[in-house]
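*Asks:* coords please:
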Amino acid sequence: MLAFTVLAGALTACSSSSSLSADTGSSAPPPAPSGKPAVTTTRNLPLDTANLQVVQIAGIGSVVSDDDGFPLYRYDKDTAQPPKSNCVETECILVWSPLLSASGKVNAQGIDQTLLGTVERGNGLKQVTLGGWPLYRNTNDEGAGQANGNGVDGAWFAVGPTGQKAG
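*Replies:* Below you'll find the predicted structure:
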């Protein structure tokens, strides 16, 4: 929420009237004012129902992904019993986006439904869990099938179909 507030404030400041004018050298036209901040990705917004599937990623094996094919990760500093996310600071959330489900519902192909659940984050949002482990997306994954977050800091790992570390 803090990052959104900062972004909204920055965009408001940039769009307000000013006597300063500068040519930034950008050939792109300025965005049309809409009263809303621009959103570059919707992968971090809560879906009503989270959709999961199992995909194969070279060098790792079977990995759980979102419905767009982006791999999901677990964090060794979280806990599975009871489920708890320890990625709560802004610096963490900006890189490791929690997989959220507004309704708490999760659909999954190739995954035992009894292993799926949610845990409430401090802000009241429901984060999807697998085998008790809270799930995240990595913002450095730019396309389906990439797993750039696997092994980061020796604590972040692509998650397999039972909640185990993939690979």
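
*Asks:* C-alpha only now, for contacts and for neighbours.
*Replies:* Noted.

*Asks:* mind listing what Ala108 touches?
*Replies:* 51-53 (C-alpha atoms under 8 Å, 6 or more residues apart in numbering).

*Asks:* so which of the residues you listed wins on neighbours?
*Replies:* Greatest neighbour count in these, by other C-alpha atoms under 10 Å, goes to Leu52: 22 neighbours.

*Asks:* want to put them side by side, so please do this one too:
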Amino acid sequence: MPTPEHAKVKVADSKYGKILVGDNDKALYVFEKDKDNTSNCYDNCAITWPPLLTRGKPQAGTGVKENLLGTTTRKQGDKQVTYDKHPLYYYSGDMKPGDYNGQGRNQFGGKWYLINPDGKKVEK
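*Replies:* Next comes the predicted model:
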């Protein structure tokens, strides 16, 4: 999938409450192991949990706090979208919008969670 010029982050209603989704309406996740705006998900991890990449400044959809949206530079130089300093990822096991198969998974050395519009991980 080509990297978009301006990745868009939106808010969607889910069984977990309001969560962040990408432009394709698929759920976005955060990784517990990531610290201080830095991704710790590479190689096989990044295949299972593809990072949300952008070439330019990410765009905030309705309900997304633009001041929490940012980017971090990955090892290869790609820009990954962040929210409240959490790098954002998709889960390869989510086939369509409304799938939340990554929620609460413990993989690659940490847990994965959906994220809400306040920048907090969804733990329920």
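
*Asks:* TM-score of the superposed pair?
*Replies:* Once superposed, the chains reach a TM-score of 0.91 (TM-score structural alignment, normalised by the length of the second structure), with 120 aligned residues with a C-alpha RMSD of 1.2 Å.

*Asks:* just the ones in strands from the contacts of Ala108 of the first structure, please.
*Replies:* If you go by DSSP state E, the contacts of Ala108 of the first structure have 51-53 in strands.

*Asks:* which of those residues sits closest to Ser103 of the first structure?
*Replies:* Among these, Asn51 lies closest to Ser103 of the first structure (C-alpha to C-alpha), at 12.2 Å.

*Asks:* got the contact list for that closest one?
*Replies:* Applying C-alpha under 8 Å, 6+ apart, the residues contacting Asn51 of the first structure are 66-67, 106-108.

*Asks:* now, among those, which is nearest to Thr79 of the first structure?
*Replies:* Among the contacts of Asn51 of the first structure, Val106 lies closest to Thr79 of the first structure (C-alpha to C-alpha), at 19.8 Å.

*Asks:* closest to the centroid, which residue in the second structure?
*Replies:* Residue closest to the mean C-alpha point of the second structure, counted by C-alpha atoms, centre = their mean, is Leu88 at 2.3 Å.

*Asks:* what residue of the first structure takes the place of that one?
*Replies:* Aligned against the first structure by TM-score structural alignment, Leu88 of the second structure finds its counterpart in Leu135.

*Asks:* same check on Pro4 of the second structure?
*Replies:* So Pro4 of the second structure corresponds to Leu47, using TM-score structural alignment.

*Asks:* rewinding a little: okay, the contacts of Ala108 of the first structure in JSON lines with distance to Leu2 of the first structure next?
*Replies:* Below are these laid out as JSON lines (distance: C-alpha to C-alpha, whole Å):
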{"residue": "Asn51", "distance to Leu2 of the first structure": "27"}
{"residue": "Leu52", "distance to Leu2 of the first structure": "28"}
{"residue": "Gln53", "distance to Leu2 of the first structure": "31"}
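
*Asks:* surely Ser118 of the first structure is in contact with Gly104?
*Replies:* For the record, residue 118 of the first structure is Thr, not Ser. Yes - between Thr118 of the first structure and Gly104 there is a contact at 6.2 Å, judged by C-alpha atoms under 8 Å.

*Asks:* touching, Ala155 of the first structure and Asp76? I think so.
*Replies:* Yes - using C-alpha under 8 Å, Ala155 of the first structure is in contact with Asp76, at 5.0 Å.

*Asks:* so what's Tyr83 of the second structure closest to, chain neighbours aside?
*Replies:* Spatial nearest neighbour of Tyr83 of the second structure, excluding adjacent residues (C-alpha to C-alpha, 6 or more residues apart in numbering): Leu69 at 4.7 Å.

*Asks:* for the one you found, what are its contacts?
*Replies:* Per C-alpha under 8 Å, 6+ apart, neighbours of Leu69 of the second structure: 58-60, 81-85.

*Asks:* map it onto the first structure.
*Replies:* So, by TM-score structural alignment, Leu69 of the second structure is matched to Leu116.
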